[in-house]
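1. The sequence and its predicted three-dimensional model are supplied below.
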Amino acid sequence: MTRTSARLERRVRRDFGAAADDLVRLLQDAPYAERVQAASVIGAGGDAERVRQALRLADLDWRDVLMNTQATAVDLATSGWEARLDLALGEGAPVQLWRPVGPEELGLVEESGWREWPPRPADQPRLITVLRREDAHALGQQGSGPDPGTGWVTRCEVEAGFMSRYAVTQVGGRRIRGYRIPAVDLAELNANLVGRIQRVEAVRG
């Protein structure tokens, strides 16, 4: 099971009372990033059935759930949504990570239901992630990812409290920054994923 973010769970428990436990479980099993989960919760106005309806709509097209918040005080569909979401939920936004992967690693991620990063090979004692999509794409093109050639850029969100133990560092060239997460911490990293790992785009070296 993945998780929803700690700050969104606090909002659910504040807004939904006795229904909160069921909704938290529902959100934990949802594949969506915090932004979409939050749109489902905030747009429901304390009505648990409206959260369920929003998540069913997200299964068809998650962008429609965001559009339902447009022109509201917590508009999550248009630029600047990050600041509005921070105001609605408070500090502790999940950390967004990007990673270029080859076909073998992507296959293992898919086998997990997009819920886990697979164990590291012996010659790769750390999971390397970067802070920007374009950097992951560039690393994939350069063959600096785990499998040179055709690959994919992936994205995930990780609970802020877990990521706070690691420092941002240089991971490729002078300007590419990200995290080097030790293989021994991988199970804990997977337990702190918010939503699921997403395949974003193909990359050809």
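-> Sure, I can see it.
2. only C-alpha atoms for contact and neighbour calcs from this point on.
-> OK.
3. Scan the chain for its longest strand.
-> If each strand of the chain is counted by residues according to DSSP state E, the longest one is strand 193-203.
4. For that one, buried residues please.
-> With burial defined by 16 or more other Cα atoms under 10 Å, the residues of strand 193-203 counted as buried are Leu193, Val194, Gly195, Arg196, Ile197, Gln198, Arg199, Ala202, Val203.
5. mind listing the strands for the chain?
-> 95-101, 126-130, 151-158, 169-172, 176-182, 193-203.
6. So which of those strands is nearest Ala48?
-> Shortest distance between Ala48 and the strands of the chain, using Cα to Cα, is found for strand 193-203: 19.5 Å.
7. picking that back up, closest one to Val12 among the strands of the chain?
-> Nearest of the strands of the chain to Val12, taken as Cα to Cα: strand 193-203 at 15.2 Å.
8. now that closest one, how far from the chain's geometric center?
-> What separates the centre of strand 193-203 from the centre of its chain is 7 Å, taken as Cα atoms, centre = their mean, to the nearest Å.
9. before we move on, back to that, now the strands of the chain as JSON lines including distance to Arg13?
-> Formatted as JSON lines, the entries for the strands of the chain read as follows, by distance: least, Cα to Cα, whole Å:
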{"stretch": "strand 95-101", "distance to Arg13": "22"}
{"stretch": "strand 126-130", "distance to Arg13": "32"}
{"stretch": "strand 151-158", "distance to Arg13": "21"}
{"stretch": "strand 169-172", "distance to Arg13": "36"}
{"stretch": "strand 176-182", "distance to Arg13": "32"}
{"stretch": "strand 193-203", "distance to Arg13": "17"}
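10. second one coming, line it up with the first:
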Amino acid sequence: MKLYRPVGTAELKLIEQSGYKAFPPRLPEQPIFYPVLNEKYAREIAERWNVKDTSDHKGYVTEFEVDDDYCSKFQVQTVGRSYHQELWVPADELENFNRHIIGTIKVITEFSGDDTDIKEM
């Protein structure tokens, strides 16, 4: 299954440290890891939230593949509009989730606080 994850710079650095093979553990106040099912939704989050909520005003969209059979254990959650779809992975399942990533995590888009600065990777 192809999934997307909007991230800020700090999370992207941790992904880079893993060799683009894993997402970092969740913080104690983050009980769910939520990859999203489509690029449109991931871009919205990166541009609207990550850019505003990070000190460097940057947001990134990552794309990655996860084993279909493994993903089937998580119910798709629709959290707004019909395309606002996520998988809710419990934080204590993230290490196992990372083991089911096929290949590497790729950065496909970068947003900055300047709306004119969008980089397609």
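-> Arrived safely. Small disclaimer: the values here were computed from a predicted structure and weren't measured.
11. Any idea what the TM-score comes out to?
-> These two chains, once laid on top of each other, score a TM-score of 0.83 by TM-score structural alignment, normalised by the length of structure 2; 110 aligned residues with a Cα RMSD of 1.8 Å.
12. Give the equivalent position in structure 1 for Pro35 of structure 2.
-> In structure 1, the residue paired with Pro35 of structure 2 according to TM-score structural alignment is Thr129.
13. I'd like the distance between the closest residue to Leu89 of structure 1 other than its chain neighbours and Arg120 of structure 1.
-> Beyond its immediate neighbours in the sequence, the residue positioned closest to Leu89 of structure 1 (Cα to Cα, 6 or more residues apart in numbering) is Arg7, lying 5.9 Å away. Per Cα to Cα, to the nearest Å, Arg7 of structure 1 is found 30 Å from Arg120 of structure 1.
14. who's more crowded, the two?
-> Neighbour totals were compared for Arg7 of structure 1 and Arg120, and Arg7 leads with 20 against 15 (other Cα atoms under 10 Å).
15. I'd assumed Ala88 was in contact with the more buried one.
-> No. Using Cα atoms under 8 Å, Arg7 of structure 1 is not in contact with Ala88; the gap is 9.6 Å.
16. in structure 1, which residue is closest to the centre?
-> Closest residue to the average C-alpha location of structure 1: Glu157 at 2.6 Å, with Cα atoms, centre = their mean.
17. so what corresponds to that residue in structure 2?
-> Going residue by residue (TM-score structural alignment), Glu157 of structure 1 aligns to Glu65.
18. Val203 of structure 1 now?
-> Pairing criterion TM-score structural alignment: the partner of Val203 of structure 1 within structure 2 is identified as Phe111.
19. Contacts only, for its match.
-> By Cα atoms under 8 Å, 6 or more residues apart in numbering, the contact list for Phe111 of structure 2 reads Ala46, Glu47, Val51, Lys58, Gly59, Tyr60, Asp117, Ile118, Lys119.
20. among those, which recur in structure 1?
-> The subset of these whose aligned counterparts are also in contact in structure 1, taking both residues aligned by TM-score structural alignment, their matches' Cα atoms under 8 Å, comprises Ala46, Glu47, Lys58, Gly59, Tyr60.
21. Can I get those residues in a markdown table including neighbour count?
-> Conversion of the kept ones among the contacts of Phe111 of structure 2 to a markdown table gives the following (neighbours: other Cα atoms under 10 Å):
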| residue | neighbour count |
| --- | --- |
| Ala46 | 25 |
| Glu47 | 24 |
| Lys58 | 24 |
| Gly59 | 28 |
| Tyr60 | 28 |
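22. got TSV for the residues you listed, with distance to Lys21 of structure 2 too?
-> Output for the kept ones among the contacts of Phe111 of structure 2, formatted as TSV (distance: Cα to Cα, whole Å):
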residue	distance to Lys21 of structure 2
Ala46	20
Glu47	24
Lys58	21
Gly59	19
Tyr60	16
